[in-house]
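J.: Could you look at this predicted model? Sequence included:
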Amino acid sequence: MISLFPGRSRRDCHADPRVGRSGGREETNVRSLSMRSSLLASAAVALLAALAVGAVGIVRTNTTADRAEAIYSEALVPLATLKDIQQLIWHGRWAGLSNLTATDPEKAKAYGAEATEHYDLVTTRVQEYSALTVSAGERAAMDTFQGTWTTYLDLRKQSSALKNAGKIAEWEQFRSTTLNPATTKAIEELDGLVTLSQAHATSSAAEARSAADTAKLTIGVVLAVGVLLAGLFALLVGRTLNRRLNALREVVSAMADGDLTEREPDTAANEIGEMSRSVHRAAGQLRVTMQTLAGMSTGLSDRSTELQQASRSLTGSTDQASSRVGAIDAAAGEVSAGVQAVASGAEEMGAAIREIAVSATEAAQVAAGAVETAAKAEQMMRKLDASSAEIDSVVKAITAIAEQTNLLALNATIEAARAGETGKGFAVVAGEVKDLAQETAKATEEISRRTEVIQHDTRTAVEAIAGIGEVIEKINDYQNTIASAVEQQSATTNGMTHDLNRAAGGTSEISGQLAEVVQVTTATRDAAQAAETTATELADISGRLNTMVAVFRY
């Protein structure tokens, strides 16, 4: 069996990458997929890649969101709280200084209340900060600041009590030696805590930025892998479909070029495999059709050759029959001339008998002349009988020819029926030949019948002439009975004349029938020539059909 891939042997097919050890199973699985399944599989791979990218993006986005919330709650909120505490402390100190420098007691009292309010808010913010989630270092630094701040608030109360008690010298000394250092210490500890919180916020932001970069990288890698897998699968599907469609295209192109040789179809259970098997089935049916046409064309050529030979043979037979009919016509002419001569002799014999009645003395001479004339008439009648026998032989030959023509026409009709649609015209010609043969047979039967009549008449004439001879001889013996003999001879000659006239009419009719036979044989020859022409046309059609079929290779 010829391979589906032209120019490649079975060993090459076995070495084909589709069935090799590397990747063969995957491509075989792809070949077994339908077109719809292949497209859906390609879309599924792309969809899976998109889902993977989306899932990784969602996970990384959630992680980034968690990191942002953590930065907000663990870095930005504590740092903002510390900044608020710094602002409150500075506002409280400013109000405290304003309280010390104010000359108006009401303003001094208001500044003092404002400073107390700010410091109370500092205490509240410190408590809020303690409730936040911060690092251990920040938690320890806040605890230290909270202790220092509590100490500062106690010292501030003591300073206010000294001032309110009017102990200005002690108050100033307490402020410079105790309260101010405590304030400075608290501010420094708070600044250190702010610095630590800022460092934590910077570190958290850097981690978030690193996590975002990692998420971008992960998404890019997953996207690249998904696109690569989708591309590889699409390439595999496309290469498989392209190879199989190219193989199918080669088969169709070969069929278009007339190559119908058997090839191996695609055995995959999908649309392309089904198309390949359908194309190979169509090629097989066309191959069988071409083989059948080639056989029929050869048979038609052989039958047309045989028909040409039969037509030539029929033409020769009709020509021979025509020549024989011509000979018969000539013989019939001779018979007619003989009959007319006999009639003339009979008339002369009647005249002689009448002369016998007039002159008895001339009876012997007349009798001698009558004997001689009767002898000649008998010879002519015998010739006429022989010619009739020859006509009968010719009629039998024509009958045999007609039977042979009828047999040839029957064979031609059978061959035309075998030829089918292209032999209908020849079947009509063969039918006409058969009809002409049958008409020829009928004409020859009529000729035979009329020849038998002529033979019967000639035999009668021979017998009559023999009787004339006997009568003439009796004339010599019976001179006394001349009168009665004359009457008898007169009656006899009258009957003979009548019979001879009938014989002459019969020979004329034979000539007419022979003319009809000539026409029939001429028509038969024309039909045979038409059959030969038809056979030539059939041979030409067969040659053209052979030329058309020879274009295909099967």
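T.: Structure received.
J.: For the rest of this, base every contact and every neighbour count on C-alpha atoms.
T.: OK.
J.: How about the contacts made by A49?
T.: By C-alpha atoms under 8 Å, 6 or more residues apart in numbering, the contact set of A49 is 222-223, 225-227, 229-230.
J.: now L235
T.: Going by C-alpha under 8 Å, 6+ apart, L235 touches no other residue.
J.: Look at it and give its secondary structure.
T.: Here L235 is helix, with the state taken from DSSP: H, G, I helix; E, B strand; the rest coil.
J.: roughly how far apart are it and V225?
T.: In this view, L235 and V225 are 15 Å apart by C-alpha to C-alpha, to the nearest Å.
J.: Dump the contacts of A49 into a markdown table; add distance to S311, neighbour count and secondary structure as well.
T.: As requested, the contacts of A49 are exported to a markdown table (distance: C-alpha to C-alpha, whole Å; neighbours: other C-alpha atoms under 10 Å; DSSP: H, G, I helix; E, B strand; the rest coil):
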| residue | distance to S311 | neighbour count | secondary structure |
| --- | --- | --- | --- |
| V222 | 90 | 20 | helix |
| L223 | 88 | 19 | helix |
| V225 | 86 | 15 | helix |
| G226 | 84 | 21 | helix |
| V227 | 82 | 16 | helix |
| L229 | 80 | 17 | helix |
| A230 | 78 | 22 | helix |
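J.: I'd like these as a markdown table, with distance to G345 appended.
T.: Putting these into a markdown table (distance: C-alpha to C-alpha, whole Å) gives the following:
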| residue | distance to G345 |
| --- | --- |
| V222 | 139 |
| L223 | 137 |
| V225 | 135 |
| G226 | 133 |
| V227 | 132 |
| L229 | 130 |
| A230 | 127 |
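J.: Quick check: the farthest pair among those?
T.: V222 and A230 (12.0 Å; C-alpha to C-alpha).
J.: host element of L47?
T.: Secondary structure from DSSP states H and E places L47 in helix 35-71.
J.: And the next helix or strand past that helix?
T.: Following helix 35-71 in sequence order, the next helix or strand is helix 77-101 (DSSP H and E).
J.: what comes into contact with that following helix?
T.: For helix 77-101, using C-alpha under 8 Å, 6+ apart, the contacting residues are 107-112, 114-119, 121-122, 125-126, 129, 132, 134, 187, 190, 193-194, 197-198, 201.
J.: where along the stretch 101-250 of the chain do the helices fall?
T.: For the stretch 101-250 of the chain, the helices defined by DSSP state H, counting those that start in this stretch cover 105-131, 136-164, 168-174, 180-256.
J.: Presented hereafter is structure B, for comparison with structure A:
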Amino acid sequence: MSPSAPLATAVPPAGSSRGGKSPAALFRNAGIRAKIMSIVTALAVVALVVAIVSIYAMQQIAGDARALTSLQNDVSFNIGAVHQEELKSRMLIGTAAAMPLATDQEVADWQAKMAATDGDLDADAAAYEAGIAELGDITATLGGADWAAFTSAWADWKNERDTAMLPAAASGDHAAFQAAYDAASAHLNDAIDALEAEETLVADASSALSAKAASEATFYTTLAIVVLALGLALVLSIALFAAGTIRKQVRDVHKVAEALAKGDLTVTSGAVTRDELGRMGQALDAATLALRQTMESVAESATQVAGASEELSASNRQVTAGAEEMTAQADKVSGAADEVSRNLGDVSKGSDEMTASIREIAHSASEAARVAAQAATAADAANSQIGRLGVSSQEIGNVVKVITSIADQTNLLALNATIEAARAGEAGRGFAVVAGEVGELARETSRATEDISNRVRAIQADAEGAVAAIEEIGQIVERINEFQSTIASAIEEQTATTNEMGRGVSDAASSSHDIATNISGVAQSASTSAAVLSEMHAAVVELAQLAQRMHDKVETFTY
């Protein structure tokens, strides 16, 4: 799959963030721990505010409860006790009116009870006034005109009771008692009305205080609920914002991971925040970019390796074919070298025979000088020997032609071997050196055989001259001594030449044998090289297959 454009913006610059330095941006860039701690801190602040409001509300409600309790205990109870003592006082008066006191003891008991009732009423009234004073603003409406009217009317009632009704009751004068009671009833009624009005004010104060406590309880409960709701809304907003930020970052990272699992390297998280998830997303984007670049490099390398493997395989096949051809040529050269060696052995034998013939000629020439008298016989013998020399020279010429032909063929084979060695390159360098030496030896053999040919032609010419001289020997026997010196010199020169030719032929035979041995080694090396090249070809094929498989694997990715 062809790669897309490079991911130039895969990793944002360090310190970059969306939204500048706004609170939302700062919160997004904060770490996960900071986000969690901010939520916990917000919860703690909300809990603290709710706790403060609740504590304050409880203190207020507790104060109202204490005030209400004091109002109930110190005010309502005492005014109720005053009312109760007022009723007891009236009941004592009613009892005296209904059942006149007959004895002094009854009068005394009645007066004692009345005095106790008056004492209790005064004590309860004093406690009531003390309770009002203690409660302060709560009882501002109490102890006012109604209470003053009660105390004044009750004092007037007591005065009428003590001055008129008690003496009438003590004397048993019921009519006087009733008249005094009727006269003082207005004061009693005023006192009762004022006391009931004061009790109404006490009940109203108690109700107001209860309503105030209930209102404050409702207010502070509502305030706590509102603060709790606002705090929870704030905490929930922070939590939702944090959860949304974290969820988005996790989803972006998951999107990249899921794309990586599918082999798609083009997807990035786009993370820009500096928190842990943002840095993780940026690191993942950087890793994706590096992996994408690596995949591009691997794909390019796999393509190059595949191409190089194909070229190497073709070159390997060509070199293998050259090595096989070189092996075949080396086998041919080895066979030719063996043939040259055998032919040179035959030439060496012919050279030995020619040397023996020349020694015989020298001996005959010496005998001719010594036995000049027997010139005719010697001439015949010389004619015969020279005839044989002609034949031998002819044979030597034939052998020399064979050697020359072999040397030319050897030189041609050496040239072919040099060309094949050049084709083989480094593997044929040693073979090229040996082929060069063979060519040089062949050229030296050609030069030596050319020299031998020249000398053989000279011998043949001399032999023909000797034949002509022998034919005239009968007429010029006296000139034998002159020719004898010339023949002796020629024979010595021919002997030296023949010996040199024999040594050259022997050396050529030895060199030919060495050439055959070296060519056999070259053939073996070429065969070994062919085997190595075959193994290398198999390795190259395997390398090409591996490169193709690697390329196929890389192609599964999108980058």
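T.: Thanks, I have the structure now. A quick note: this is a predicted structure, and the numbers were derived from the prediction, not measured.
J.: And the contacts of A49 of structure 1, which is closest to T440 of structure 1?
T.: Closest approach to T440 of structure 1 among these (C-alpha to C-alpha): A230, at 91.1 Å.
J.: can you pull the buried residues of stretch 96-116 of structure 1?
T.: For stretch 96-116 of structure 1, a neighbour-count test (16 or more other C-alpha atoms under 10 Å) marks 96, 98-99, 108, 110-116 as buried.
J.: what angle do the longest helix seen in structure 2 and helix 32-70 make?
T.: Longest helix in structure 2, counting residues (DSSP state H): helix 276-370. Put simply, helix 276-370 of structure 2 runs at 170 degrees to helix 32-70, going by axes from the mean of the first three to the mean of the last three C-alpha atoms, to 10 degrees.
J.: following helix 276-370 of structure 2, which helix or strand comes up?
T.: Note on helix 276-370 of structure 2: by DSSP H and E, the next helix or strand toward the C-terminus is helix 375-424.
J.: Could you check the angle the helix or strand just after that following helix makes with helix 276-370?
T.: Downstream of helix 375-424 of structure 2, the first helix or strand assigned by DSSP H and E is helix 429-471. Using the same axes, to 10 degrees, the inter-axis angle of helix 429-471 of structure 2 relative to helix 276-370 is 10 degrees.
J.: and helix 429-471 of structure 2, how far from the chain's centre?
T.: When distances are taken as C-alpha atoms, centre = their mean, to the nearest Å, helix 429-471 of structure 2 is centred 82 Å away from the chain's centroid.
J.: packing partners for it?
T.: Judged by 3 or more C-alpha pairs under 8 Å, 6 or more residues apart in numbering; DSSP states H and E, helix 429-471 of structure 2 is in contact with helix 375-424, helix 480-555.
J.: between the ones you listed, which gets nearest to A133 of structure 2?
T.: A133 of structure 2 lies closest to helix 480-555 among these, at 98.0 Å (C-alpha to C-alpha).
J.: From the contact counts, what lies against the closest one?
T.: Other elements packing on helix 480-555 of structure 2 under the criterion 3+ C-alpha pairs under 8 Å, 6+ apart are helix 276-370, helix 429-471.
J.: ok now the first one, how far from the chain's centre?
T.: Think helix 276-370 of structure 2. 48 Å.
J.: And stretch 72-85 of structure 2, by the same measure?
T.: On the basis of C-alpha atoms, centre = their mean, stretch 72-85 of structure 2 sits 89 Å off its chain's mean C-alpha point.
J.: got the buried residues for it?
T.: By neighbour count, with 16+ other C-alpha under 10 Å as the criterion, the buried positions of stretch 72-85 of structure 2 are 72, 74-85.
J.: R457 of structure 2: which of the residues you listed is nearest?
T.: R457 of structure 2 lies nearest to Q72 out of the buried residues of stretch 72-85 of structure 2, by C-alpha to C-alpha, at 173.1 Å.
J.: Quick check: the closest one vs G521 of structure 2, distance?
T.: Q72 of structure 2 is 136 Å from G521 of structure 2, by C-alpha to C-alpha.
J.: same check, this time on Y559 of structure 2
T.: Distance of Y559 of structure 2 to G521 of structure 2, computed by C-alpha to C-alpha: 56 Å.
J.: ok, the two, which is more surrounded?
T.: For Y559 of structure 2 versus G521, neighbours defined as other C-alpha atoms under 10 Å are more numerous around Y559 (25 against 16).
J.: Wait, that one touches K262, no?
T.: No - contact criterion C-alpha atoms under 8 Å: Y559 of structure 2 and K262 do not qualify, at 11.7 Å.
J.: How many residues are close by T177 of structure 1?
T.: Close neighbours of T177 of structure 1, defined as other C-alpha under 10 Å, add up to 11.
J.: got it, and S176 of structure 1?
T.: Neighbour count for S176 of structure 1, taken as other C-alpha under 10 Å: 12.
J.: what's the answer for K262 of structure 2, then?
T.: The number of residues packed near K262 of structure 2 is 12, by other C-alpha under 10 Å.
J.: Likewise for G131 of structure 2?
T.: Neighbours around G131 of structure 2, by other C-alpha under 10 Å: 20.
J.: Identify the residues contacting it.
T.: Counting by C-alpha under 8 Å, 6+ apart, G131 of structure 2 has contacts 70-71, 74-75.
J.: again, 6 Å this time
T.: Contacts for G131 of structure 2 (C-alpha atoms under 6 Å, 6 or more residues apart in numbering) come out as 74-75.
J.: Now do the same for V371 of structure 1: its match in structure 2.
T.: In structure 2, V371 of structure 1 lines up with S393, judged by TM-score structural alignment.
J.: if we can go back for a sec, could you point out which of the helices and strands packed on helix 480-555 of structure 2 sits nearest A34 of structure 2?
T.: Smallest distance to A34 of structure 2 across these (C-alpha to C-alpha): 10.6 Å, for helix 276-370.
J.: CSV for the helices and strands packed on helix 480-555 of structure 2, including mean neighbour count?
T.: Compiled in CSV, those are given as follows (neighbours: other C-alpha atoms under 10 Å):
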stretch, mean neighbour count
helix 276-370, 19
helix 429-471, 19
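J.: any idea how far T195 of structure 1 is from A205 of structure 1?
T.: Between A205 of structure 1 and T195 of structure 1 the computed distance is 15 Å (C-alpha to C-alpha).
J.: One more: V59 of structure 1?
T.: Counting by C-alpha to C-alpha, the gap from V59 of structure 1 to T195 of structure 1 is 33 Å.
J.: in a helix, that's where A133 of structure 2 is, yeah?
T.: Yes - assessed with three-state DSSP, A133 of structure 2 lies in a helix.
J.: since we're on it, how many residues are nearby?
T.: Neighbourhood size, A133 of structure 2 [other C-alpha under 10 Å]: 16.
J.: So what's the residue count around the residue lying closest to it once chain neighbours are set aside?
T.: Excluding its sequence neighbours, the residue lying closest to A133 of structure 2 (C-alpha to C-alpha, 6 or more residues apart in numbering) is T139, at 7.8 Å. Neighbour count for T139 of structure 2, taken as other C-alpha under 10 Å: 20.
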